[in-house]
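Asker: Just to be clear, the model below is a prediction. Sequence and coordinates:
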Amino acid sequence: VLFGDGNGFIGGHTRFSTGQNDPSWSLVVGDFDNDRQLDIAIGKFYVPQIVVLLGYGSGSFGPPIINELESVIFFASWIDAVDINDDGYLDVIVTNAGLDNVAVLLGKGDGTFQPSMTFSTGLTTAPYSGAIEDFNGDGVLDIAVLNFATLNVAVLLGYGNGTFGPYMILPGIFRGVFAMVAADFNRDGRMDIAYAGLQSQTATILLNTCECCEQEFFNMSRTTHQ
């Protein structure tokens, strides 16, 4: 952790253990034990674990809390935290690029999670990045993931209880795309998607043109900017 001085300067740092000798790949900050102090959740590279460091509010953190996932191969390429089932506890959503799925861990409010649930993103897709928003306007959070191997975006519509429907595909992304975000780029009240990568000097925006009900798929129109 590198500490800021409030004037734009980042000064000294302190290291905190994340458990056994396995590379940490992704992380997200949130209050996972509802004590109003920021904590850190970390996704590992090889080991199927989500590690939580509970914060003390002073810039220091407690020992690692190890949350095992139901997986053999793992690569936590992206992780995010949101209360996906609206129970007042932060949950964790992580892409598993090694097993072509999204894992959802519902929080217990103490830095631990219920057993992970996995949802397929398609065969040999290698989901690398993601975004959590309401993409079909039903008031329930959905998941969009960027599939690195198959060059497409998969969308999983949420049911509001921490589970998700089968993936649906938006085709036609560029090779080498690694990162994506979701936002309402044209201010029409619908969440759009933008992505970019290493092998193209462009950013592409998928505008959400959905006029559908919650059970139907939304359409996207593509605009590329250089």
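Answerer: That came through fine. Numbers count the residues shown, from 1 in each chain.

Asker: For the rest of this, base every contact and every neighbour count on C-alpha atoms.
Answerer: Noted.

Asker: Count the neighbours of the closest residue to residue 166 other than its chain neighbours for me.
Answerer: In space, not counting the residues next to it along the chain, residue 166 is nearest to residue 156; the distance is 6.0 Å by CA to CA, 6 or more residues apart in numbering. Burial measure for residue 156: 23 neighbouring residues, criterion other CA atoms under 10 Å.

Asker: Residue 156: what's it in contact with?
Answerer: Residues in contact with residue 156, defined by CA atoms under 8 Å, 6 or more residues apart in numbering, are 142-144, 164-168.

Asker: Quick check on the residues you listed: which are buried?
Answerer: Buried members of the contacts of residue 156, scored by 16 or more other CA atoms under 10 Å, are 142-144, 164, 167-168.

Asker: can I get those in TSV with secondary structure and distance to residue 87?
Answerer: Below are the buried ones among the contacts of residue 156 laid out as TSV (DSSP: H, G, I helix; E, B strand; the rest coil; distance: CA to CA, whole Å):
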residue	secondary structure	distance to residue 87
142	strand	16
143	strand	18
144	strand	22
164	strand	17
167	coil	25
168	strand	27
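
Asker: which of the residues you listed lies closest to residue 132?
Answerer: Lowest distance from residue 132 to the buried ones among the contacts of residue 156 (CA to CA) belongs to residue 143, with 4.7 Å.

Asker: Please compare the first structure with the one that follows:
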Amino acid sequence: MLPKPNKLNQMNWLNLLLLKVVDSQSVAVSDFNNDALLDIAVPGLFDSGVVIHFGYLKQVYLKQIILKTGKGSHPVWCAIEDFNNDSKKDIAVENSGTQKTLVFSLDTEFNSFGNQMTYSTNSTPWSVAIGDFNNNTILDLVVTNHGKDNVGIFFGCGNGSFSHQNTFTTGLKSQSSAVAVGYYNNDRLLDIIVTNYGTNDVGVLIGYSSGSFRRCEVFFHLVMDLFRSWFPQMILTMMES
């Protein structure tokens, strides 16, 4: 039985299931046009673009725009934050086909994206996460480089641009895939956790305040526990044992 429409936005699961997406591997949500309704960003692996579906109060995602990422780009993952401190959401997109990270900045006019900046990963990027890794209150990007067995850090400059990539190995033939950030050893310095497709394990890179990381520590047979709420504490316990 389908749930009744929510009083906040009148959206029901039937409408949500009918929203068309093509060859997508990830999705992100945010309020891009400042109307207090969530919008959806979906990278299209073979569409060479990210589709933004705008939410409506009584109708579901009738309007959309497409952020073109270039021919053969194959966008696979996106993350959303305000990278240039203008109180508007921006989008970072990983493109496996062109081996690049693209950052789109929301223009001063709502519903449109203006500036686009490009950064090379020198590999096949697979996913991206956001955090302040060098404790300067400016957001940075971490990217999994599936083809080079590492993660890459792009340090933010505060104006929407980023530094060249610094890489940290995830292990030989690891083929790093998904990435997340958090305080896994409770020192209030961001750490990185990555799933490794090639070696079927989970790697943890403990962060230092300078934006560098300790050598990747690998834990096996933990993939099924990744989404449980006590997973960070398990990592901490194993590192202390």
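Answerer: Now that the structure is in, tell me what you want to look at. All figures in this text were calculated on a predicted structure; none of them were measured in a lab.

Asker: Tell me how the two chains score on TM-score.
Answerer: TM-score for the superposed pair, counting by TM-score structural alignment, normalised by the length of structure 1: 0.76. Supporting figures: 189 aligned residues with a CA RMSD of 2.3 Å.

Asker: before we move on, the earlier item: just send the buried ones among the contacts of residue 156 of structure 1 back as CSV, with distance to residue 67 of structure 1 too.
Answerer: What follows is those, written out as CSV (distance: CA to CA, whole Å):
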residue, distance to residue 67 of structure 1
142, 23
143, 22
144, 24
164, 21
167, 26
168, 29
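
Asker: who touches residue 46 of structure 1 in this structure?
Answerer: Each residue near residue 46 of structure 1 by CA under 8 Å, 6+ apart is listed here: 22-23, 73-75.

Asker: Tell me the one of the contacts of residue 156 of structure 1 nearest residue 17 of structure 1?
Answerer: residue 143 (30.1 Å).

Asker: So what does that closest one match up with in structure 2?
Answerer: Under the alignment defined by TM-score structural alignment, residue 143 of structure 1 corresponds to residue 192 in structure 2.

Asker: That match - nearest residue in space that isn't next to it in sequence?
Answerer: In space, and not counting its chain neighbours, residue 192 of structure 2 is closest to residue 181: 4.6 Å by CA to CA, 6+ apart.

Asker: swap in residue 16 of structure 1?
Answerer: residue 61 (7.3 Å).

Asker: how close does the equivalent of the one you found over in structure 2 sit to residue 226 of structure 2?
Answerer: When structure 2 is aligned by TM-score structural alignment, the residue opposite residue 61 of structure 1 is residue 113. Spatial separation of residue 113 of structure 2 from residue 226 of structure 2 under the definition CA to CA, to the nearest Å is 34 Å.

Asker: of those two, who's got more company?
Answerer: residue 113 (19 against 13).

Asker: was I right about that one contacting residue 89?
Answerer: No. Taking contacts as CA atoms under 8 Å, residue 113 of structure 2 lies outside contact range of residue 89: 9.8 Å.

Asker: hey, what's in contact with both of these two?
Answerer: 105-106.

Asker: mind checking what residue 208 of structure 2 lines up with in structure 1?
Answerer: Applying TM-score structural alignment, one finds that residue 208 of structure 2 aligns to residue 159 in structure 1.

Asker: so that match sits right up against residue 165, yeah?
Answerer: Yes. Residue 159 of structure 1 is in contact with residue 165 according to CA under 8 Å; the separation is 7.4 Å.

Asker: Tell me the spacing between the closest residue to residue 44 of structure 1 other than its chain neighbours and residue 197 of structure 1.
Answerer: If you skip the residues right next to it in sequence, residue 44 of structure 1 has residue 24 as its closest partner in space, 4.5 Å away by CA to CA, 6+ apart. As judged by CA to CA, residue 24 of structure 1 and residue 197 of structure 1 stand 22 Å apart.

Asker: higher neighbour count, the two?
Answerer: The residue with the greater number of neighbours, taking residue 24 of structure 1 and residue 197 and applying other CA under 10 Å, is residue 24; the counts read 20 against 17.

Asker: and residue 87 of structure 2, how many residues sit next to it?
Answerer: Look at residue 87 of structure 2: counted by other CA under 10 Å, it has 10 neighbours.

Asker: ok so, going back, and of the contacts of residue 156 of structure 1, the nearest to residue 55 of structure 1?
Answerer: residue 143 (27.5 Å).

Asker: could you measure the closest one against residue 127 of structure 1, distance?
Answerer: Distance, residue 143 of structure 1 to residue 127 of structure 1, using CA to CA: 12 Å.
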